[in-house]
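> below are the sequence and a predicted model for it; my questions follow.
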Amino acid sequence: MRFDGVGGGFMDERRADGRWTYADAMQRDPWRRGIVRRAVRRISVLMAWSLIAGVVIGFALPWVSAPVGEHVGLRRAVGVAFETMESLMVDDHPDGRGYDRASFDYRGTDDDGDGCDVRDEVLARDMTDVRVDPSDGCTVRRGVLEDPYTGSTIRFTRGSRTSSMVQIDHVVALENAWRSGARGWDSQTRRRFGNDQHNLMAVDGDANEDKGSASAAYWLPSNTGYRCRYVARQIAVKSEYGLSVTTAERRAMTRVLGGCPGQALPDTDASES
C-alpha cells in the first residue's frame, strides 16, 4: 500500500485477482478502522440514551399537563368526572327483565307545584327566544335550540308535524337505568329518576331516536365537542342514583375523558347544555 498525501490515510491495494474486501480495507487502513470504531461507539451510546429517554417518557406522559399531553397526542383521564367514574360499580351482567318505561312515570309529576309539564319546563330551560302560551303560562309554543348532540340550530314550533323535531332525552336512558340498578328500586325512586331534570335535556329528535337506550359504549353525540360534558353528566347521574356501568361502558367513558383532562361534573343546581 501507498500513502495518500491528500487524505492523510493509506490507499487500499487490490488483491491479485483485482478485487478487495471490506475486511481487507479495514486491516490495511488503521485510520479508517479508527473512524468506524468511534462511529460504532457513538451509535451505541445514542441508542442507550434513546432507550432510557423512552422509558422515562413512558412513565412521565400520564402525568404531564394537558397542553403537553395534547401536543404529543397522549393524554390521561384525570379530574373529578374520571375519579367519580372509577367509583361506580362495574356489572357486566345487567338484568333487563321486566323493564317497562311506564314504571318511571315520566311527565306524571309536578315536583315544583307550578302546574307545568316537565317537558315544557325543560324546553323553556334549554331553548332561547321561547314563546309560552299565555293562556296557561306553561306550554312552549316555539323557541330556538342550539342542539348539544349535533351542534345544529333548530327552530322549534309546536305542532303535530313539528314537535318531534325537539325531544327530551333521558341522558342516562330509562332502560339503561333499569338494567343498571333501577330494577330494584321502589316506585317513588323510579318516579323521581324519570322526572329528574338533571337527567333531562332538550335535543335533536333524530339524534335522540338514534341513541335509543344505548350507553356510552354504543352511542356518543356526533358533536365531538360535547362528548366530555355528555359523559360527565351520565357519570354524575349514575353516581347520584348508585347505578352501575359495564366494562365496555367504562372504557368508552375513559377514552372520552382522556380528551378533556380535569373534566368536572355538571352543576347539580342547574343543568348545563
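Here it is on my side, so go on. Residues are numbered from 1 along each chain as shown.

> all contacts plus neighbour counts: C-alpha atoms, from now on.
Will do.

> what sits closest to residue 27 if chain neighbours are left out?
Once flanking residues are discounted, residue 27 sits nearest to residue 33: 7.5 Å by C-alpha to C-alpha, 6 or more residues apart in numbering.

> quick one: neighbours of the one you found, just the number.
Residue 33 is flanked by 14 other residues according to other C-alpha atoms under 10 Å.

> for the stretch 1-150 of the chain, which segments count as helices?
Using DSSP state H, counting those that start in this stretch, the helices found in the stretch 1-150 of the chain span residues 22-28, 30-60, 66-72, 80-87, 118-126.

> presented hereafter is structure B, for comparison with structure A:
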Amino acid sequence: MDQRAQTWPARLRRSQPVRDLRTEPRCVPPPYGPRPPRCPRSPPCCSPPPPPTPPTTGDTIALPVRDALAALPVQDEDRTGYERTKFRHWIDADRDGCSTRAEVLLAEAVTAPEQSTGCQLTGGSWYSPYDDTYFTAARALDIDHLVPLAEAWDSGASTWTAAERQAYANDLDDDRALIAVSAASNRSKADQDPTTWQPSATGYRCTYATDWVAIKTRWSLAVDPAEQTAISATLGTCPNAPIEVTLAR
C-alpha cells in the first residue's frame, strides 16, 4: 500500500462504497413533449398532483362566510327584461295540496296551525326576524325570497332556463332561501339588496348577511361592487362563521 494513504486523515478516506449509477432507479423523460418536473434524488419518481376538481351541482361545500363572499363573482347588475312572472312561484311541488307559501308557514310556525282542506291554516303563531315581531295570523305574513327574484335576475338568473327560475322561486331544500316575515317588513325591503336595505332588527343583521352569501353561493349568483362592499362591512362586525351549502347549479 502507498505509504501516503496510511497517513491521510480518516475524514478524507472514502468511507462509502462507490455508487453505481447504472443500477439506480432514475426518472426517464418521455421521448416527446415537454421535459417533466425535476425528480427527487431518491426513487420513486414524482409527478405533479392533479388540479382539484371544481364543485358541481349537488356537491356540498363548507367554508367561512367571508371566504364565500370573496369567492362570489363581481359584476354590475342588469335588470333588462325582468318580469316577476318569469319566476313561477308558490307551486305545489310534492302535490300534497300545500303551495310553497303554505309549506314555509308550516315549517316556520312557532306554534303549529291547524290545517284543513286545501291546506287552509288557522291558528298558530310565527316570528318575523326582520322586525323582531310575533304574529298569530298567517295572513299577516309574507314569504320573502331572501335574495329577491329581481336581484337574482340581475345577478345571473336572466340566463337561466324557466325550470331553473321556478326551482329558485320555490326552493324548499335550503331553509335560508324562503322566510316568513311580516308583510310590512317584506314590502319595505321589496327587491333591494344589502346596499340599501337591512333588517330593522339589528341583532339579525349578521344572520341576514351570512344567509345572503349562502344563497348567492348555492345558486352561483354574482354580487355587484357596492353590494360586496356593504356585505363585507356587515360581516366585519360578525363572527366569521362557516356556511355549508349544497350547490343548486
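Received it, and whenever you're ready, just let me know what you need. For clarity, every value in this text was computed on a predicted model and none was experimentally measured.

> can you give me the TM-score here?
Once superposed, chain against chain, the TM-score is 0.69 (TM-score structural alignment, normalised by the length of the second structure); 181 aligned residues with a C-alpha RMSD of 1.6 Å.

> hmm, back to that, the residue nearest to residue 27 of the first structure and residue 96 of the first structure, how far apart?
Per C-alpha to C-alpha, to the nearest Å, residue 33 of the first structure is found 76 Å from residue 96 of the first structure.

> with residue 176 of the first structure instead?
From residue 176 of the first structure to residue 96 of the first structure the distance is 8 Å (C-alpha to C-alpha).

> what's the answer for residue 188 of the first structure, then?
Counting by C-alpha to C-alpha, the gap from residue 188 of the first structure to residue 96 of the first structure is 19 Å.

> repeat for residue 128 of the first structure
38 Å.

> got it, and residue 260 of the first structure?
Residue 260 of the first structure sits at a distance of 32 Å from residue 96 of the first structure (criterion: C-alpha to C-alpha).

> can you tell me the element the residue mapped onto residue 230 of the first structure from the second structure falls in?
Superposed on the second structure with TM-score structural alignment, residue 230 of the first structure falls opposite residue 208. According to DSSP states H and E, residue 208 of the second structure maps onto helix 205-218.

> tilt between the strand ranked longest in the first structure and helix 118-126?
Across the first structure, the longest stretch assigned as strand under DSSP state E is strand 140-146. Counting by axes from the mean of the first three to the mean of the last three C-alpha atoms, to 10 degrees, strand 140-146 of the first structure lies at 50 degrees to helix 118-126.

> can you list the neighbours in contact with strand 140-146 of the first structure?
Outside strand 140-146 of the first structure, the residues that touch it by C-alpha atoms under 8 Å, 6 or more residues apart in numbering are 120, 123-124, 126-133, 152-158, 202-203.

> cutoff 10 Å now
Defining contact as C-alpha atoms under 10 Å, 6 or more residues apart in numbering, one finds that strand 140-146 of the first structure is touched by 119-124, 126-134, 151-159, 163, 166, 202-204, 273.

> that one vs the second structure, average distance?
Strand 140-146 of the first structure differs from its equivalent in the second structure by a mean of 1.8 Å after superposition (mean C-alpha distance after the TM-score superposition for the first structure).

> off-centre distance for that strand?
Centroid displacement of strand 140-146 of the first structure relative to its chain, using C-alpha atoms, centre = their mean, to the nearest Å, is 29 Å.

> which part of the second structure matches that strand?
Under TM-score structural alignment, the match for strand 140-146 of the first structure is residues 121-127.

> this completes my enquiry, with thanks.
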